[in-house]
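> Predicted model follows, preceded by the sequence.
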Amino acid sequence: MEQEKQTYQPRTLETQLPFSWKRLFFQWEWMLLLILVAVLLFGSYVSPYFLNYPSLRDGTMVFLDKAIIVFPMAMIMIMRDIDISVGSTVALSSVVMASLYTTAGLPMEVAIVACLVTGAVCGLINGLLIVKFKELSAVIVTLGTMILYRGIAYIILEDQAAGGFPEWFGFFGWGYVFGIPFLLIVFAALAIVFGILMHQTTFGRKVFAIGNNPTASRFSGVRVDRIKVIVFMLAGLLAAITAIFLTSRMGSTRPNIATMYELDIIAMAALGGVSTAGGKGRILGVVIAVFIIGYLQYGLGLINMPSQLFLIIVGALLILSVAIPKLGSMIKRK
């Protein structure tokens, strides 16, 4: 009896969802662009000097120094962690740099290297404490180091200011390259680097995997602890870079600089679409959120509005950043 030949149809597995205009235009980045346009229009309304190229260009020098830290902060939040010690790391790194130059008499180049090493060590300590004491949340650990680092800065410099840096050091905070602020160029370069790192590399995919399910990632062979330590070290290193730009812009430093920086940075990341539950976020959204909050603060400063109003507006934007994506998800399911 001749057996019937069986024919097998090849099966394909779809790795991407079919294109949808609704899904495209309900992405959070579109909403952020609309908010940014609204902020720019508001700024042009309250001040005739706001909406022009020199003003928009130079305004970036006011807020992009702290925004440098938002990239590793986004990675930390994607991994379901948080780092509230970055402001204190900025202060300690700046104080170490200033003390080595003004008190110890070391060359400014050596002091800058020491600043970067200080920030990286602070981040390393955070990472090691978090992976070694897993019963403690990252909030508790970095709360402790926030107080510790700020306290060390006060011990080194007490309540005094340190300055008198060489003239060339001011280029970091106020310099231009072909008419573009050097700080803006550095920020754009970091945005590209972290965008590639997060969305185009194996390391970035592991960060997202840890945020989605750290236990499954660990059993899948992902070295969760190692990646966390690296990311927290990156946060410390970029906090030190922020210290260089901030100190250069101010011309001096004190132990109380960068106070509340961590809240602004976390707000930028959350508004940019980084989920506090982990596993979700895009660098593009974070970049747009940086300019929303930055230009909003800059515009309010032009008309001498109280800082409390800025905090209220940022709080409202954060509530919107949580509520609107939920609404968009409900619409996309229909």
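That came through fine.
> Please make it C-alpha for all contacts and neighbour counts, starting now.
Fine.
> Tell me how far residue 125 lies from residue 132.
Separation of residue 125 from residue 132 (Cα to Cα, to the nearest Å) stands at 10 Å.
> Which one of those two is surrounded by more residues?
Of the pair residue 125 and residue 132, residue 125 is the one with more neighbours under other Cα atoms under 10 Å, namely 17 against 10.
> Checking my notes, that one in a helix, right?
Yes: note on residue 125: a helix contains this position according to DSSP: H, G, I helix; E, B strand; the rest coil.
> Run through the residues that contact the residue nearest to residue 158 when sequence neighbours are not counted.
Nearest residue to residue 158 in three dimensions, chain neighbours excluded: residue 255, at 7.3 Å (Cα to Cα, 6 or more residues apart in numbering). With contact set as Cα atoms under 8 Å, 6 or more residues apart in numbering, residue 255 has these partners: 91-92, 95, 150, 153-154, 157-161.
> Now list the buried members of those residues.
Burial by neighbour count, 16 or more other Cα atoms under 10 Å: within these this picks out 91-92, 95, 150, 153-154, 157.
> Looking at those, which are in helices?
With helices identified by DSSP state H, the entries of these that belong to them are 91-92, 95, 150, 153-154, 157.
> burial measure for the closest residue to residue 129 other than its chain neighbours, as a count.
Taking Cα to Cα, 6+ apart, and ignoring the residues beside it in sequence, residue 129 has residue 141 as its nearest neighbour in space, at 7.0 Å. The number of residues packed near residue 141 is 20, by other Cα under 10 Å.
> next up, a second structure to put side by side with the first:
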Amino acid sequence: MAPESTSPLRRLLATREASVVGALIVTVIAASFWIEGFATGRNTGFLILDIAAIALIALPMTLIVITGEIDLSVASTLGLTSAVMGQLWVMGLPLETIVPLCVVLGAVLGAVNGLLVTVAGLPSLAVTIGTMALYRGLAYVVLGDRAVADFPFSWTGGATARIGETQIPWVVLLVIGLAVVFGVVLHATPVGRALYAIGNNDEAARFSGISVRMTKLWLFVASGAVSAVAGVFWTLQYSSARADNAAGLELSVVAAVLLGGVSIFGGSGALAGVIGGVLLLGTIRNALQLADVSSDTLSIVTGLLLVISVVAPNVVTRLKERRRATAPPPDRAAADSSPSSSPTVPAPSKR
């Protein structure tokens, strides 16, 4: 008898995205029962504001990691954008001019990363570690140790404003809008298919006619521009332009992307899983903060989740390979289980 095919629902539940959603649901239920103040509209609003910058930066980061690259300079790009924003405000420029200039600056910083990776042929890990330090240093050159905090309330209040009578911030609409754009590009266009092809084998993708260099370059430009948008939001949210804003945020972004099921080696992953990873990471951190856990412990938790998100898929893959290696071939297993394979008893001879 032929084995029954796996149902679509069972295949869906076996995906990494379903595992992330399940872990998120369990975390929310547990935190609602055991942590006071977690299951409130006010805390939900603070949670969304807390993960907004991570969610924004994680969108282009997902596409970059799928191609087998990485951008560790995103938090430093955010910090440099914040410093430039504060310095331009001190110089007297209006925010209507400063904000688009900051986004252009972020795109230029991303283009620097992209050119070093695609034209110079340098590994993105080494490049973005270098620019991570460079951009953060430039932020201190621009603003020093000062903090600019006299932005108009019409802008700072708008960054944290809620939708109507709810506790949901308006920034969630920006995150959803960009998530739809990146999701459509990744999952419903030839560009998205090209990204997966590049991540699986960039040499084969190049021979198939895909412009690997230009694709990666534009991904780094998008990463820089979105990181600058996150920098503008971060500055207005906390009403403070500082050179050290969002220091270390790149680890949370990478952890959320990998936790959402994107392979660190490229070629696989989905944006829905990354959104789930951002929510899961943010929910865990929010619950621990309400439980008065120290910031050092939060960093440890983020690091552990990052390690788990890298190690767990490899362990699962190796277990599956070992199971397939030890399993009998399908034809032999079928032959062993069929009635005809049982030993026959010779008929008694007639005398």
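Yep, it's here. Please read these numbers as outputs of a predicted model, since none were measured by experiment.
> just to revisit the earlier point, is the residue nearest to residue 129 of the first structure in contact with residue 126, as I believe?
Yes: using Cα atoms under 8 Å, residue 141 of the first structure is in contact with residue 126, at 7.1 Å.
> residues contacting the residue nearest in space to the middle of the second structure?
Ranked by distance to the mean C-alpha position of the second structure (Cα atoms, centre = their mean), the top residue is residue 257 at 2.7 Å. With contact set as Cα under 8 Å, 6+ apart, residue 257 of the second structure has these partners: 58, 61-62, 274, 277-278.
> if we go to 10 Å?
54-55, 57-59, 61-63, 65, 251, 263-264, 269-271, 273-278, 306, 309 (Cα atoms under 10 Å, 6 or more residues apart in numbering).
> so the strand or helix carrying it corresponds to what in the first structure?
Per DSSP states H and E, residue 257 of the second structure falls inside helix 249-259. Under TM-score structural alignment, the counterpart of helix 249-259 of the second structure in the first structure spans residues 261-271.
> That stretch vs the second structure, average distance?
Once fitted to the second structure, stretch 261-271 of the first structure is off its aligned match by 0.5 Å on average (mean Cα distance after the TM-score superposition for the first structure).
> buried residues in that stretch?
Along stretch 261-271 of the first structure, the positions that meet the burial threshold by neighbour count (16+ other Cα under 10 Å) are 261-262, 264-271.
> ditto for stretch 300-307 of the first structure
residue 300.
> just stretch 33-50 of the second structure next, same as before
For stretch 33-50 of the second structure, burial by neighbour count (16+ other Cα under 10 Å) applies to 37-38, 43-50.
> and which of those residues is nearest to residue 233 of the second structure?
For residue 233 of the second structure, the nearest member of the buried residues of stretch 33-50 of the second structure is residue 49. The distance, counting by Cα to Cα, is 9.8 Å.
> my guess is that closest one meets residue 171, correct?
Yes: using Cα atoms under 10 Å, residue 49 of the second structure is in contact with residue 171, at 7.6 Å.
> Overlap in contacts, those two.
With Cα under 10 Å, 6+ apart, residue 49 of the second structure and residue 171 have common neighbours 159-160, 233.
> To which residue of the second structure is residue 96 of the first structure aligned?
With TM-score structural alignment as the criterion, residue 96 of the first structure lines up with residue 84 in the second structure.
> Tally up the residues packed near the spatially closest residue to that match that is not a sequence neighbour, please.
Across the structure, with Cα to Cα, 6+ apart as the measure, the residue nearest residue 84 of the second structure apart from its sequence neighbours is residue 142 (6.5 Å). Close neighbours of residue 142 of the second structure, defined as other Cα under 10 Å, add up to 18.
> Now do the contacts for the aligned partner of residue 142 of the second structure in the first structure.
Alignment note: residue 142 of the second structure maps to residue 156 in the first structure; criterion TM-score structural alignment. If you count contacts by Cα under 10 Å, 6+ apart, residue 156 of the first structure has them with 92, 95-96, 99, 255.
> which two in those residues are spaced the farthest apart?
Put simply, by Cα to Cα the two of the contacts of residue 156 of the first structure set farthest apart are 99 and 255, 11.3 Å from each other.
> Great, nothing more from me.
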